[in-house]
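In: The amino acid sequence is not available; the structure is as follows:
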């Protein structure tokens, strides 16, 4: 019964994506089809946090690159430890969907109750361990924001009882247990990787992904909006701004009326993604913003915020690292 419930939930997952319409599995072509096939092969299912990006194929490919290279590919850190980091970051970001999925997987791998990020980084760890753990944390700083904007609070069907949900999560945790992911051939990289991951496949993945997210911002986010968001994030300490959205008004007021809806969405996505609602999206739809542009805007903002958080993690946890 529980397995059947999960199959139904996963089959219907694309219809539960909010604000945009993902490319249907049987309609996918080109890059979208390639990414869908790789997600199903390496992750075990077509994960909605990746497929929701499909209106913007290059951004979807970059999002999958981050998830695959940090969470799935074998490295210095075991998968259970990485899943625990994913769950802890997701809990801090108020992303119940990701807590449910990755908490269940962590428990399936024997990691129970590790929802404090500091404890997961505690102890004398190598630079390779640090880079991989910060890579996972940064990836979920990115994905949590996109999931909060575009997905419901749970991967399970609405209305499931607590008992059924608990049993379904145990089954889900088993479904997502590791499958071996082989490192792909890396393309030539001309940019410097982030300082917290100077070498290795994690640094390469973030460098390549950054190119795609920067391109998304350039084509879909007006330059003055990018400048405002970048300036606000430069002074951000990573703490949520609270339940009120009044903090957005001051930076947005510096822009012209046409640019304000994009700035409001980008800032909320970056710093309080749980506050993005139909009104925020509706302002952009009224201007004619399409699905691809919505994904570009939110993905760019999410990645800039995730990059800021990665640097903060390095300052917080890098002191334990040994070379």
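Out: Everything's here; your move. Keep in mind that what you see is a predicted model, and the values were worked out from it rather than measured. Residues are numbered from 1 along each chain as shown.

In: contacts, neighbours, all on C-alpha from now
Out: Will do.

In: Name all residues that make contact with residue 72.
Out: Residue 72 makes contacts with 42-43, 79, 178-181, as judged by C-alpha atoms under 8 Å, 6 or more residues apart in numbering.

In: Which entries within those residues meet the buried criterion?
Out: 42-43, 79, 178, 181 (16 or more other C-alpha atoms under 10 Å).

In: which of those residues lies closest to residue 225?
Out: Using C-alpha to C-alpha, residue 43 comes nearest to residue 225 of those, at 35.3 Å.

In: Quick one: distance of the longest helix seen in the chain to the chain centre.
Out: If you go by DSSP state H, the chain has its longest helix at helix 291-317. The chain centre lies 8 Å from the centre of helix 291-317; the measure is C-alpha atoms, centre = their mean, to the nearest Å.

In: cool, and stretch 122-140?
Out: The chain centre lies 16 Å from the centre of stretch 122-140; the measure is C-alpha atoms, centre = their mean.

In: Would you indicate which residues of it are buried?
Out: Neighbour-count burial for stretch 122-140 [16+ other C-alpha under 10 Å]: 125, 127-140.

In: From residue 2, how far off is residue 144?
Out: To residue 2, residue 144 is 26 Å away according to C-alpha to C-alpha, to the nearest Å.

In: So which of those two has more stuff around it?
Out: Using other C-alpha atoms under 10 Å as the criterion, residue 144 and residue 2 rank with residue 144 on top: 31 against 15.

In: The more buried one: what's it in contact with?
Out: By C-alpha under 8 Å, 6+ apart, the contact set of residue 144 is 90, 93, 95, 98.

In: got another, please set it beside the one above:
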């Protein structure tokens, strides 16, 4: 010992933990998935061109929701009837109406992937597409958030394409809410353009997938049995999707999402349903008397998920996500609220569809 000060060990620099896309939950990484989940991811990689789409990965914490949500999107947007470009315009219109930046970025990228760069930039810039058909689809999809909107009175697609278009709109009314509630806003880093992404190997895989039409119905094998698949049971399948794979996919998601009601008391369920049933499609004001207070955190989360998921805060989640609640429960509660809004939209679209004579359902 020399009596001189000894060098002190320096703390090692800690590597920054990369931020994941997920808020509030910690889903199992897709590369660790096994069984049905692994098969679903494999189908997503081939049919969607994206092996780990975050809005579906976040649902994997609740496997009952994971497969039906994917099936509804796949069977309507990717494999369903109707123009693929037209349905992407519809999905982009819904995402704009719902103020979901993540999904707006995603559908802008999808349109770029199919060579529709000008169309994508026009719509995201607030313009009107040059093609009359695309303009009508965009207006219809954006108005779908508002029950009774005049744009819903005459549908902008052929009757044979209803399952594709209506299914796509409903799929993204659900996915928008999941993304806004449970994901961070950005899909692409700031300054990165869609064309930059598409030059990468992942972008090339996406573009190739967007040029293919998957086999209709191939996702239905992942779904649990529903009344739609049992001839001895009554079915609530929507008439606009009758006879197509979209019908059992929609019914399966409705059944799975309704399970979240069990996380609330009957009184809170009634409050949430009443609030959503009275919704006029508007984005709620900052002063929102109908929003349940912090003393009813479950009802508050469900109402926010339905009508303004982008306003869910860490405090809202922390107030409810206490033992015995888990990530699985949180995803189910958000899905419950989200699908109540989907059902509100579906009733309005179905009423308009039923009320329009068949001749009025065709393209001009």
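Out: Nice, I can see it. Keep in mind that this is a model prediction, so the values were computed, not measured.

In: ok, the contacts of residue 72 of the first structure in the second structure: which stay?
Out: On the basis of both residues aligned by TM-score structural alignment, their matches' C-alpha atoms under 8 Å, what survives of these in the second structure is 42-43, 79, 180-181.

In: Okay, helices next: where are they in the stretch 1-150 of the second structure?
Out: Counting by DSSP state H, counting those that start in this stretch, the stretch 1-150 of the second structure has helices at residues 35-47, 54-57, 63-73, 84-97, 101-113, 117-124, 132-143.

In: would you turn those into a markdown table with distance to residue 330 of the second structure?
Out: A markdown table is the format used below for these (distance: least, C-alpha to C-alpha, whole Å):
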| stretch | distance to residue 330 of the second structure |
| --- | --- |
| helix 35-47 | 19 |
| helix 54-57 | 14 |
| helix 63-73 | 12 |
| helix 84-97 | 23 |
| helix 101-113 | 20 |
| helix 117-124 | 31 |
| helix 132-143 | 28 |
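
In: picking that back up, which one of the buried ones among the contacts of residue 72 of the first structure is nearest residue 156 of the first structure?
Out: Nearest member of those to residue 156 of the first structure, counting by C-alpha to C-alpha, is residue 43, at 17.7 Å.

In: looking at the alignment, what does that closest one pair up with in the second structure?
Out: Matched across to the second structure, residue 43 of the first structure falls on residue 48, judged by TM-score structural alignment.

In: Just the ones in strands from the buried residues of stretch 122-140 of the first structure, please.
Out: residue 125 (DSSP state E).

In: In contact with residue 104 of the second structure: list those residues for me.
Out: Residue 104 of the second structure touches 92, 95-96, 124, counting by C-alpha under 8 Å, 6+ apart.

In: If you rank those by neighbours, which is first?
Out: Compared across these, residue 92 has the highest neighbour count, 29 neighbours, by other C-alpha under 10 Å.

In: Report the separation between the counterpart of it in the first structure and residue 220 of the first structure.
Out: Aligned by TM-score structural alignment, residue 92 of the second structure pairs with residue 87 of the first structure. According to C-alpha to C-alpha, residue 87 of the first structure stands 31 Å off from residue 220 of the first structure.

In: what does residue 319 of the first structure give?
Out: For residue 319 of the first structure, the distance to residue 220 of the first structure equals 38 Å [C-alpha to C-alpha].

In: Between these two, tell me which one has more neighbours.
Out: Between residue 319 of the first structure and residue 220, counting by other C-alpha under 10 Å, residue 220 is the more crowded of the two (18 against 12).

In: my guess is that one contacts residue 297, does it?
Out: Yes. The pair residue 220 of the first structure and residue 297 passes the contact test of C-alpha atoms under 8 Å, sitting 6.2 Å apart.

In: Could I get the contacting residues of the residue nearest to residue 22 of the second structure when sequence neighbours are not counted?
Out: In space, residue 22 of the second structure comes closest to residue 183 once its chain neighbours are excluded; the distance is 4.6 Å by C-alpha to C-alpha, 6 or more residues apart in numbering. Residue 183 of the second structure makes contact with 21-23, 54-55, 58 under the criterion C-alpha under 8 Å, 6+ apart.

In: let's go with 7 Å and repeat that
Out: Counting by C-alpha atoms under 7 Å, 6 or more residues apart in numbering, residue 183 of the second structure touches 21-23.

In: Residue in the first structure paired with it?
Out: Under TM-score structural alignment, residue 183 of the second structure pairs with residue 151 in the first structure.

In: Give me the neighbour count for the residue nearest to residue 117 of the second structure when sequence neighbours are not counted.
Out: With sequence-adjacent residues excluded and distances taken as C-alpha to C-alpha, 6+ apart, residue 117 of the second structure is closest to residue 111, at 6.4 Å. By the criterion of other C-alpha under 10 Å, residue 111 of the second structure has 24 neighbours.

In: Residue 132 of the second structure now?
Out: Neighbours around residue 132 of the second structure, by other C-alpha under 10 Å: 12.

In: Just give me the closest of the kept ones among the contacts of residue 72 of the first structure to residue 7 of the first structure.
Out: So of these, ranked by how close each gets to residue 7 of the first structure (C-alpha to C-alpha), first place is residue 43, at 15.2 Å.

In: For stretch 38-58 of the second structure, buried residues please.
Out: Buried residues in stretch 38-58 of the second structure (16+ other C-alpha under 10 Å): 40-52, 54-58.

In: can you check stretch 316-323 of the first structure too?
Out: Buried residues in stretch 316-323 of the first structure (16+ other C-alpha under 10 Å): 317-318, 321.

In: What residues does the counterpart of residue 284 of the first structure in the second structure make contact with?
Out: In the second structure, the residue matched to residue 284 of the first structure (TM-score structural alignment) is residue 320. Residues near residue 320 of the second structure by C-alpha under 7 Å, 6+ apart: 297-298.
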